[in-house]
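> how would this look folded up:
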Amino acid sequence: MKIAETVTFGGSGLDRAAELRGKSDLLADKLTHGAPVLMIWRGKPLVAGADRDRLAWVDAKHALVPDRLDQLVFLGMDDGQPRFAADVSHWEPVEMDRESLGLFLDPSEQHPPDVPANHVFAELRLIMTRLSARDAELAATAKAVLGWHHTHGFCARCGAETQMAQGGWQRDCVTCGGHHFPRTDPVVIMLITRGNKVLMGRSPGWPDRMYSLLAGFVEPGETIEAAVRREVFEEAGIRVGRVDYLASQPWAFPSSLMFGCYGEAISDEITIDPTEIEDAIWVTREDMMQVFADTHPDIAPARKGAIAHFLLHRWLADQLD
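Down below sits the predicted model:
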């Protein structure tokens, strides 16, 4: 396995068993006989343990699941065992910290009924590096697909209500016959260097000291390389020459595929577009080492598990393969 495949949410090799998605009777039988279900509450997976380091599974008889049986997503086969996911966002906790729910990173946890005390719904971005590669892939898949269903209940062709099909991997319109599939938005995120320094930026509203690599959506009719050059110039006024692909990461916040790229800048002077980003700066290797040690006065370390952290770490280690 290449180093690039060890990025968080990648490298698990989950058997998605697409050939089983259309076999609704078989999947229903698996649920009847105790197939594990991962509950997702408002984007948060149910996790277990004092360190919140593994997914917690229930069966289809759990109090929050039975009225959602026709809305479950078949995630695939894990060591020969089928796995499902259920959106239980309809559940209302007795006590809920609504202010935390709106934060950039929600630290609050919710404890659903009929599970052990150490089973809670937790923000995936906060616990993603604690999960095994398989659990991380299952959680990201469940969050992304269920999130798509939440926002795509009506046909984009005729406006009629759609129905879940194919084990949760399709929505069908009975009015016009249209078929709709979970979307993934392509995003480039780029390690742009100029000699001994790397380009970093921050978006409005980010926490203090938070900087990251520049990123942006790939536009229709555009290559990855062209998107890198366009986004860097639009946001920071920097021209980029050579561009190479490094690694990719599924990013279920809400449904992107991040294409990690390396680019060589052919200009130095930064001119930001304030409608795109709040700030952009060049950071030397020496300063970036301070950032990773969390001793830099102005820049916080990139969040572990995010592809930005992965790419920066590989740059510092001279392992850009």
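> only C-alpha atoms for contact and neighbour calcs from this point on.
Fine.
> so what's the residue count around the nearest residue in space to Arg194 that is not next to it in sequence?
Ranked by Cα to Cα, 6 or more residues apart in numbering and with sequence neighbours excluded, the top spatial neighbour of Arg194 is Ala265, at 5.4 Å. Residues lying near Ala265 (other Cα atoms under 10 Å) number 21.
> shouldn't Ala265 be in contact with Val240?
Yes - checked against Cα atoms under 8 Å, the pair Ala265 and Val240 is within contact range at 4.3 Å.
> joint contacts of those two?
Residues touching both Ala265 and Val240 (Cα atoms under 8 Å, 6 or more residues apart in numbering): Ile192.
> centre of the chain to stretch 245-253, how far?
8 Å (Cα atoms, centre = their mean, to the nearest Å).
> quick one: buried residues of it?
245-252 (16 or more other Cα atoms under 10 Å).
> to compare against the first, here's another:
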Amino acid sequence: MIYPHLRLAASPHDRLGVHRTDQDWLERRWADPASRVLVVSGTRVRPVDGVLPWVSTADAPDGVRVLLGERDGDTYWAVIVGPEAAASQEGEWYPLRGLLPGLAGDGAADAPLVFHALGLAEWHWVTRFCPRCAGTLEPRSAGHELHCTSCGRAQFPRTDPAVIMLISSGEPGTDEEMCLLGRGPQWPPGRLSTLAGFCEPGESLEDTVRREVAEETGVLVGDVTYFGNQPWPLPQSLMLGFIGRAKTTAIDIDEHEIAEARWLTRAQMREETAAGTLVLPGGVSISRSLIEHWYGGPLPGSW
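Reported below is the predicted structural model:
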């Protein structure tokens, strides 16, 4: 089975990391008429008729050039300009979250390139000064390094590991087996998802799963197995999916983290999604893949 979230990473590009410091090579590729550029204003891009416009290098504005890599023989770039560019041009500019529906559909092939571009744009946006001496930073390595002009320290993009987990209880595969879903405080009633959280320093991913579930719901988790991962630069995460088996079922929620947590059987999940009283994450998310993997097939409805 090809899980829906894997579509966002199904067409990886060659990132050409060995060429990021080769200025002659970079200039030749930039001059190639076949090269294509995604213009990013701050951390936003502007679709045209629902499609992301990859322009020629000749039509690209001045800005920070970021080498994304090569796909099907063509070189892809991003040019990062200030957020004022979006304010001065017609049309709506979207952050990555607003682009996900399109990237999951006809634009799926571009998803790895867009994730790469906007992930680096977000890093450039939040990394304005050297964290050691507050000196000025200048881009190097085709946008993949920031060099401090005062102390010489190099900064590199960071990716925060985040876990997302489907926790089950009861005899696997039986009518009595249940899975645990929760609702964030900002979500409307009926909207549920798998639990998730960030890894802390010195912590294994499996222990992160156990800690986050215990903190948010009071449920204790035993065995934890890896499921899959999904790039999620919102703003700079990698979602790592896991399946866990509960040792307890009593729920005691942390109201600062979630508003509701429920155990659901497959029958309950089927009935409530069909009725629209239970709304699950969209097919583009690893959360949906985890839920449908446990359920054993596709389910109706999404948000």
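> sorry, back to before: now, which of the buried residues of stretch 245-253 of the first structure lie within strands?
245-251 (DSSP state E).
> got these as CSV, with distance to His90 of the first structure columns?
Listed next are these as CSV, based on distance: Cα to Cα, whole Å:
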residue, distance to His90 of the first structure
Tyr245, 41
Leu246, 40
Ala247, 37
Ser248, 33
Gln249, 30
Pro250, 26
Trp251, 24
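> for Leu46 of the first structure, state which of the residues you listed is nearest.
Trp251 (18.2 Å; Cα to Cα).
> what does that closest one align to in the second structure?
Per TM-score structural alignment, the equivalent position to Trp251 of the first structure in the second structure is Trp232.
> do Leu124 of the first structure as well
Looking across to the second structure (by TM-score structural alignment), Leu124 of the first structure lines up with Leu99.
> can you check Gly305 of the first structure too?
In the second structure, Gly305 of the first structure lands on Val284 (TM-score structural alignment).
> got the contact list for its match?
4-5, 7-8, 100-101, 104.
> now list the buried members of those residues.
4-5, 7-8, 100, 104.
> now, the most widely separated pair of those residues?
Maximum distance among those (Cα to Cα): 12.4 Å, for Pro4 and Leu100.
> quick one: the strands in the stretch 51-200 of the second structure?
54-56, 64-71, 74-81, 137-140, 145-148, 154-155, 160-169, 178-183, 195-198 (DSSP state E, counting those that start in this stretch).
> can you give the contact residues for the fourth one?
This means strand 137-140 of the second structure. 21, 64, 128-130, 145-149.
> now for Lys23 of the first structure: which residues touch it?
Lys23 of the first structure neighbours (Cα under 8 Å, 6+ apart): 166-167.
> try 6 Å this time
The contact partners of Lys23 of the first structure, by Cα atoms under 6 Å, 6 or more residues apart in numbering, come to none.
> what is the aligned counterpart of Arg210 of the second structure in the first structure?
Using TM-score structural alignment, Arg210 of the second structure sits opposite Arg229 in the first structure.
> just Leu180 of the second structure next, same as before
Match for Leu180 of the second structure (TM-score structural alignment): Leu199.
> wait, that match sits on Trp282?
Yes - Leu199 of the first structure is within contact range of Trp282, at 4.7 Å (criterion: Cα atoms under 6 Å).
> between those two, which is the more surrounded one?
More crowded of Leu199 of the first structure and Trp282, by other Cα under 10 Å: Leu199, with 24 against 18.
> give me the common contacts of Leu199 and Trp282 of the first structure.
In contact with both Leu199 of the first structure and Trp282: no residue, using Cα under 6 Å, 6+ apart.
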